[in-house]
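Enquirer: Okay, structure incoming, though there's no sequence with it:
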């Protein structure tokens, strides 16, 4: 077996195409090491071998330890690594993204930079959350008003469903115990959604600060994505947990969200939703499949030229401004 220092980095052609990889692999309470070109995960039940080239993004949950050799192999294989809470409901740190191409983040920036397309994405986010309504033609202010009313209706509906009193949303930043048990459960569920959204945004290499509804925060886009699952996932689970028992609702809500994420493959859905929002339909199949190191230089009028060479002697046409 070659040592880490002797083994050269794989070329893009040698790497497994992203479409043929497992998008997310979640591990917890184990030690990660390397054996040949496989990652080994050792826990109380034994050792599991995972071919490094088949990993899209490795999610390291609580209780994981990873060796330098394992991280070197993951980097050489083009795999991403994200340190998360249980089943990805917390985001702690992240490495490289799933993509070698910048197409996805460029598409996000392009749609964000234009006011019209930014509003188009905001309307599509509303449509995804409330599919029975048509937000076409609505202004941003009207979208915010409608969203607020729909969320209030969701709170009231869920309270009636589980038989709990509801006196409105109460949340004091930094003081989890300020609200009643059901408000604490809603807060815990929302925090889990933020973790899931940030894990996915980071894994895809998107810009977390370029939001289409939220703005002015380093995680604006993360907040946008997390809100897609507020009324359909977070709030119903929070009310279910609070109705079962008012004690320890925070940790029980996180476990309930964790189980739901694992059962419904919410991370995979989150990936598809992000691509749906920021990619043109005809480009969707190309962006995540581009595993080549394609680096160009930007010239005038949107023209890209070859990198890795000196262009001093090129016969560029003079441009009058």
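Expert: Looks like it came in fine. In this text the structure is predicted, and so the values were computed from the model without any measurement. Numbering: from 1, shown residues only.
Enquirer: When you work out contacts or count neighbours from here on, use the C-alpha atoms and nothing else.
Expert: OK.
Enquirer: list the contacts for the residue nearest the centre of the chain?
Expert: Nearest to the mean C-alpha position of the chain, by CA atoms, centre = their mean, lies residue 200 at 1.5 Å. For residue 200, the contact set (CA atoms under 8 Å, 6 or more residues apart in numbering) comprises 267, 270-271.
Enquirer: let's bring in a second one:
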């Protein structure tokens, strides 16, 4: 069984979690109010008060319930609440206070609204993947053309490396079962990565709907950021597991491998830092 991507909050771990991540993760328990403070009661009957005013975002995983009063108090102190799957590998919903600090969101909107600043951010994103290419004068369409060629070359190289027959990327929404094994793993890995990035984006007070490369989709910023890690985290995993799975897709094997890679590359440290650097946000 794979290690956990996100540490389940306990009384002993809480300070470490708060120092390390822009959010805390809770599962199998109840979030409620006791004497005007936010209290977490775990399934193991461990009870502790959360320093909610110091926490940016609370991720509620499987087996959790939350009282109306707890949500009301969290809203007054501008703590974001997200409802996610285990280890945030699914992202369901987010609740944000209308009075939450909007500095990062304003900065994101200002940069995305200015054509020069938006292109500058896009170039910095591509520079993370094209370290040997001068992108300083490239337009967005030129950058996207380079990216398309890079991804195709990546697929071809991985197919050769792992001796996998590859007919190209192919996926239609709602028709997962019709894809070949490699495409199934890529699709599942992408979905898990998007969920993790969504949690981080919301924890930083940003909008997933305002991107710099992608547009016209539900989660442009999430797709922008996820693209920074796909080659190492998703594509290589998909081709390597194609051989190990022997033509039979196993969801749990794929998710365990994904978790291990997220942990190995320290994504939950790296991703928030990358977003802060790319958008020049306050840390």
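Expert: Sure thing, it's come through. The model shown is predicted, which means the values in this text are computed figures rather than measured ones.
Enquirer: ok so, going back, mind putting the contacts of residue 200 of the first structure in JSON lines, distance to residue 77 of the first structure included?
Expert: Below are the contacts of residue 200 of the first structure laid out as JSON lines (distance: CA to CA, whole Å):
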{"residue": "267", "distance to residue 77 of the first structure": "22"}
{"residue": "270", "distance to residue 77 of the first structure": "24"}
{"residue": "271", "distance to residue 77 of the first structure": "21"}
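Enquirer: taking these one by one, which sit in helices?
Expert: Counted as lying in helices by DSSP state H, out of these, are 267, 270-271.
Enquirer: Going by residue numbers, what spans are helices in the first structure?
Expert: With helices called from DSSP H, the first structure shows them at 68-76, 103-113, 115-129, 140-162, 181-204, 220-227, 235-244, 249-264, 266-278, 284-287.
Enquirer: Out of those, which one sits most buried?
Expert: Mean neighbour count (mean count of other CA atoms under 10 Å) peaks for helix 181-204 among these, with a mean of 25.
Enquirer: After superposing, tell me the mean distance of that helix to the second structure.
Expert: Once fitted to the second structure, helix 181-204 of the first structure is off its aligned match by 1.3 Å on average (mean CA distance after the TM-score superposition for the first structure).
Enquirer: Measure how that helix sits relative to helix 266-278, angle-wise.
Expert: 70 degrees (axes from the mean of the first three to the mean of the last three CA atoms, to 10 degrees).
Enquirer: quick one on the thing from earlier: out of the helices of the first structure, which comes closest to residue 94 of the first structure?
Expert: helix 181-204 (6.8 Å; CA to CA).
Enquirer: ok and the closest one relative to helix 103-113, angle-wise?
Expert: 120 degrees.
Enquirer: Helix 181-204 of the first structure relative to helix 249-264, how many degrees between them?
Expert: Using the same axes, to 10 degrees: helix 181-204 of the first structure against helix 249-264 is 40 degrees.
Enquirer: Could you tell me how far helix 181-204 of the first structure lies from the centre of the chain?
Expert: Offset of helix 181-204 of the first structure from its chain centre (CA atoms, centre = their mean, to the nearest Å): 11 Å.
Enquirer: Which residue in the first structure aligns with residue 181 of the second structure?
Expert: Alignment note (TM-score structural alignment): residue 181 of the second structure maps to residue 181 of the first structure.
Enquirer: Setting aside sequence neighbours, what's the nearest residue to that match?
Expert: residue 246 (5.5 Å; CA to CA, 6 or more residues apart in numbering).
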